[in-house]
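A.B. asks: I would like to see how this sequence folds:
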Amino acid sequence: MINKALRILIADTQHFYRMKIERLFNELDYYRVAPVQSLAELLTLVDYGCEPFDVVVINAELAGGALDLPGFLLDNPQVRHALVYKVPSTTMQMAEGFALGNLQISHAALPNAQAITQLMTWVDRPRLEQDEALRRLAYA
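C.D. replies: Predicted coordinates for the structure are as follows:
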């Protein structure tokens, strides 16, 4: 069952890309989406938000080297899950679809329907199911 209360933040400088990604979420019945166009807007919403974002989808180029995106997203209690796309393969030596905790890395220019569906399958699983999956990983 879809949790329609999930908070989603999309960050990209291109309006067309933000809208395209938002439509992918809408097709999955997620409508609580906040699109932003700059790193300053993203930081303001994340730092001063009253409640955490369940999903942050961000173009790696938005940071422009001014911010360590993986470090920021992994250690931030205001971000539960994140997908960073358009990551240059020379910058981060990680395989396509690499995931670490709540962070997924993609070299794709734009997330497609499959990537968003896969992300939301992980994010919107019942909490007990996620805890069990993490326990199994810890003992593997």
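
A.B. asks: going forward, measure contacts and count neighbours with C-alpha atoms only.
C.D. replies: Noted.

A.B. asks: in the chain, which spans are strands?
C.D. replies: Counting by DSSP state E, one finds strands in the chain at the ranges 8-11, 33-36, 55-59, 82-85, 99-100, 103-105.

A.B. asks: among the ones you listed, which is nearest residue 74?
C.D. replies: strand 103-105 (6.6 Å; C-alpha to C-alpha).

A.B. asks: So which elements touch the closest one?
C.D. replies: helix 69-74, strand 82-85 (3 or more C-alpha pairs under 8 Å, 6 or more residues apart in numbering; DSSP states H and E).

A.B. asks: structure for this one too, so we can compare:
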Amino acid sequence: MFKKSIRILIADEQHFNRLRIERWFNQLGYYRVAPVQDMAELLVLVEYASEPFDLLIINAAMGHGKFDLLDFCLDNQQLDRVMIYDGQRAQLPAIALCAQRKVSVSHALLPDLASIQRLMALADSRRPSVGTVISVR
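C.D. replies: I've put the predicted structure just below:
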């Protein structure tokens, strides 16, 4: 398991929501979590990161209707996987969580523990397992 090395961003304007999501990650053994409260903080962290973030969990309302959050997440090389929640408020189409998609959109007001577990199973599966040899030529 690579739980300790997965880098996670949580973006929500509501402190309670960020705290609740971070606690769910902690319950699952993930501790490299960075909570941010606004788009300015998120953009700085993503742009200046030395390596890509494994996961961004973001409230769709963060774009405030002025920022195309879906395009930003799809096109950004610094984000490996993204879950946008409360997508109905931002009028985003629901996009199911699967291994082939970089971005999933949920209409749930807040992700629950079960959805985070499914998301992390996909994130963990994308990383090489212990003992796997990766050759570089």
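
A.B. asks: Can you calculate the TM-score here?
C.D. replies: Scored against TM-score structural alignment, normalised by the length of structure 2, the superposed chains reach a TM-score of 0.85; 128 aligned residues with a C-alpha RMSD of 1.9 Å.

A.B. asks: wait, residue 38 of structure 1 sits on residue 62?
C.D. replies: Yes - counting by C-alpha atoms under 8 Å, residue 38 of structure 1 touches residue 62, with 6.6 Å between them.

A.B. asks: Between the two, which is the more surrounded one?
C.D. replies: Neighbour totals were compared for residue 38 of structure 1 and residue 62, and residue 62 leads with 20 against 14 (other C-alpha atoms under 10 Å).

A.B. asks: ok, now which ones touch the more buried one?
C.D. replies: Contact analysis of residue 62 of structure 1 by C-alpha atoms under 8 Å, 6 or more residues apart in numbering lists 11, 12, 13, 38, 39.

A.B. asks: Measure how buried the last one is and give me the count.
C.D. replies: A total of 18 residues lie near residue 39 of structure 1 under the criterion other C-alpha under 10 Å.

A.B. asks: which ones are touching it?
C.D. replies: Per C-alpha under 8 Å, 6+ apart, neighbours of residue 39 of structure 1: 11, 62, 63.

A.B. asks: Now with 7 Å, please.
C.D. replies: 62, 63 (C-alpha atoms under 7 Å, 6 or more residues apart in numbering).

A.B. asks: What's the match for it in structure 2?
C.D. replies: By TM-score structural alignment, residue 39 of structure 1 lines up with residue 39 in structure 2.

A.B. asks: ok, and what's touching stretch 21-36 of structure 1?
C.D. replies: Residues contacting stretch 21-36 of structure 1 (C-alpha under 7 Å, 6+ apart): 4, 5, 6, 7, 8, 9, 10, 11, 12, 18, 42, 113.
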